[in-house]
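> What follows is a predicted protein model with its sequence.
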Amino acid sequence: MGHRLVLVGVVLMLTAVTQVISADSRGVCRFLQEKPDEVPFCFVSRGEPLFLHVDPGPQFLEQEVILQNGDVPIARSIPGPVWDYSLYPGYSSRAEFFSNGTLFLDQAERRDTGRYHLRTYNTAGYLLWDLRLDLEIQVSVSEPVLSLICLSGGETQVTCSSEGEPMEYRWSLDSQSVANQPISISNQSHHITTITLPGHMTGNLTCKVMNDVSTSINTIHLSTCSVVSERLLYMVLIKGVAVMAVILLLLVSLCVWLSQTSRPRPSSTGDVDEKVDLDDIIYVEVVKGCKTDGDQAPPPFDKVVYGQIRMDQLEQES
């Protein structure tokens, strides 16, 4: 055990050189066994599978391998003729450790960010390797959303927003950098950036959003923005108010006309309703002439006069 501590101290005194790398298309981050004094830096997208790999060597099964993230133990191999290992709490349900020197995590999480140590010991307990790897889990960026407005001074203002962490923005106009253009760029927040350009500038403006694990772009076409004076805005406002007043007056006139034309017209016969119920009509016979005694024949039908009498009128008269 004493030899182990001494060797560990010697290894830690070596000057570390950081080499920035990214995981390959399969999400594999490799310990640099051939350059143990270098510390590779690896980036992996959150939610993607993660592989930490080291070349095992001919006597890998006979060695004790301990893998840690900082001070947090992850896995430990058990030396023997058959590969065997144990996983520590927090990794038993999401990790596997293979005999080819690969640790597999099903989904990378933000808490997996850190400096990893892979140490190997022989059967006598001597430290053989102390390999290190810095890992950062990032959130892939989303497609940027662009919006454009013309300012009152005639400038063009474009806003670019996206999701992801961390993020870096880059602007270009017609595939050319805008670094040497008379523009103003401000980052309103981590997810939003705004660029202000002279109103006469036209073309295709592109916003590129990126981090170490993803890149996304979007383009918007710029048209000329003209200067809008305060006098012109005032005149437009006055005309708008006048038009609204005329429309309101027309609507009021239309409502008055409709209300007058919808009233019922009075009957030409006075208060007498034109609709007469047939049940209220009484037919009477009025005989023209004088009553005589005897068997005088009744008058002919053409001398009978029929009339209509409204019952409600009789009741009023009575």
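That came through, no problem. Residues are numbered from 1 along each chain as shown.
> use CA for all of it now, contacts and neighbours both
Will do.
> which stretch of helix or strand covers residue 237?
With elements delineated by DSSP states H and E, residue 237 resides in helix 230-261, which encompasses its position.
> give the contact list for residue 194.
Under the criterion of CA atoms under 8 Å, 6 or more residues apart in numbering, the contact partners of residue 194 comprise 157, 158, 159, 160, 185, 186, 187, 188.
> Second structure for comparison follows:
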Amino acid sequence: MISIYMIFTALVQTALAKESMECDLSEPTGAPNCFGALAESLFFHLPTNMKKLILRRKGASTILNIANMTVIISEEYTSRSTYFPNGTFKLDNARKTDSGDYQLEPFGSDGRLLNKTNMHLEIQAPVSKPAVTQMCLTPEQMNISCSSEGDGVKLILSLDGLLLMQTGGHSQSLSRSTVDTLSLAGSTAKQHKPIVSNVAISLHGQLTGNLMCNVRNNVSREETVIRLTSCDGSISLSSHVTVAVIASGATLLLLLALFLGIKHLNNKTSPITVSEDNAEDEIVYSDVRVMKHTRTTIPESITMNIC
């Protein structure tokens, strides 16, 4: 059944949300490619002052039919679409099944078909906030990884504004679990299972600075920044924790040295009778050295491994 909407009064269009996507079909050349965000609103900008206007999916039924101030929206789209008199057709809660080829057919005042405007629409899942990890393998080598969910994800890694590497958005490796799911599941499961993109890079273990992982696709972008710490022979301790440990260690060494010095004297020297005439002070010196960590400058070369 087709629902018919009669426009009697002008409708006030609500402000477009910043996260909404738009497809311009108001010009004959149109937009050959358009992208929409999964579960978000999508706006089609259509020409106005036409006697008749038809928007359809290629190989499917008509979506929108406007003729003589009468707006007809197919039942499939009635519950999640709105047509505004300024020529905007709003589609809510975009789905993966909305992806495909669209065609717009405008008719002039004489009833003749003016042209056919074609457009390809792709609905993408927005990217998730990237997860970034640092793993020290040795004091001279660390591994950095960044991963994010979404469709067509492009990943960019930089250190203090210096570009380390980037991927193109179509060659990211999928996680093993995602690969297995996509290869074994049916078409419905494929539409809802998130794709995980991951990139890994190997850096010198003494590099420090602000590491940023920026991820994006055609409908969204996110980024995560972490403080890169040097691998000073300790895999899990950060710099401020290491300083605290060194300070505590110095105190323990001092107490231990004093204890061993006193014990050594008790074992190696004979008792001394102290009197007012031969009284003398016995002083034990202990040489305690606190090793101070130094920070190495950025090496000339960086080795990168992309997973």
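The structure has been received and is ready for your questions. The model shown is predicted, which means the values in this text are computed figures rather than measured ones.
> Can you turn the buried part of the contacts of residue 194 of the first structure into a ChimeraX selection?
What follows is the ChimeraX syntax for the buried subset of the contacts of residue 194 of the first structure, where burial is set by 16 or more other CA atoms under 10 Å:
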select :157,158,159,160
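> What is the equivalent residue in the second structure for residue 147 of the first structure?
The criterion is TM-score structural alignment: under it, residue 147 of the first structure has residue 133 as its aligned partner in the second structure.
> Show the subsequent helix or strand relative to the helix or strand where that match lies.
Following DSSP H and E, the helix or strand that holds residue 133 of the second structure is strand 131-138. Using DSSP H and E, the helix or strand that directly follows strand 131-138 of the second structure along the chain is strand 141-149.
> now that following strand against strand 131-138, angle please.
Here strand 141-149 of the second structure points in a direction 160 degrees away from that of strand 131-138 (axes from the mean of the first three to the mean of the last three CA atoms, to 10 degrees).
> What range does the helix or strand following strand 141-149 of the second structure cover in the first structure?
Proceeding N to C from strand 141-149 of the second structure, the next assigned helix or strand is strand 154-159, under DSSP H and E. Residues 168-173 of the first structure are where strand 154-159 of the second structure lands when matched by TM-score structural alignment.
> and the matching stretch, how far from the second structure on average?
Compared with the second structure after fitting, stretch 168-173 of the first structure deviates on average by 0.6 Å (mean CA distance after the TM-score superposition for the first structure).
> one step back: what residues of the helix holding residue 237 of the first structure count as buried?
Taking 16+ other CA under 10 Å as the basis for neighbour counts, none of the residues of helix 230-261 of the first structure comes out buried.
> sorry, back to before: can you match the contacts of residue 194 of the first structure up with the second structure and say which hold?
Listed in the original numbering, the contacts of residue 194 of the first structure still in contact in the second structure are 157, 158, 159, 160 (both residues aligned by TM-score structural alignment, their matches' CA atoms under 8 Å).
> when you align them, which residue in the second structure goes with the first one?
Put plainly, it is residue 157 of the first structure. Structural alignment (TM-score structural alignment) places residue 157 of the first structure against residue 143 in the second structure.
> what's near enough to touch that match?
Residues in contact with residue 143 of the second structure, defined by CA under 8 Å, 6+ apart, are 134, 135, 136, 137, 200, 201, 202, 203.
> how about the nearest residue to it, chain neighbours excluded?
residue 202 (4.6 Å; CA to CA, 6 or more residues apart in numbering).
> contacting residues around the residue mapped onto that neighbour from the first structure?
For residue 202 of the second structure, the aligned position in the first structure is residue 196, judged by TM-score structural alignment. Shown here is residue 196 of the first structure, whose contacts under the criterion CA under 8 Å, 6+ apart are 155, 156, 157, 158, 183, 184, 185.
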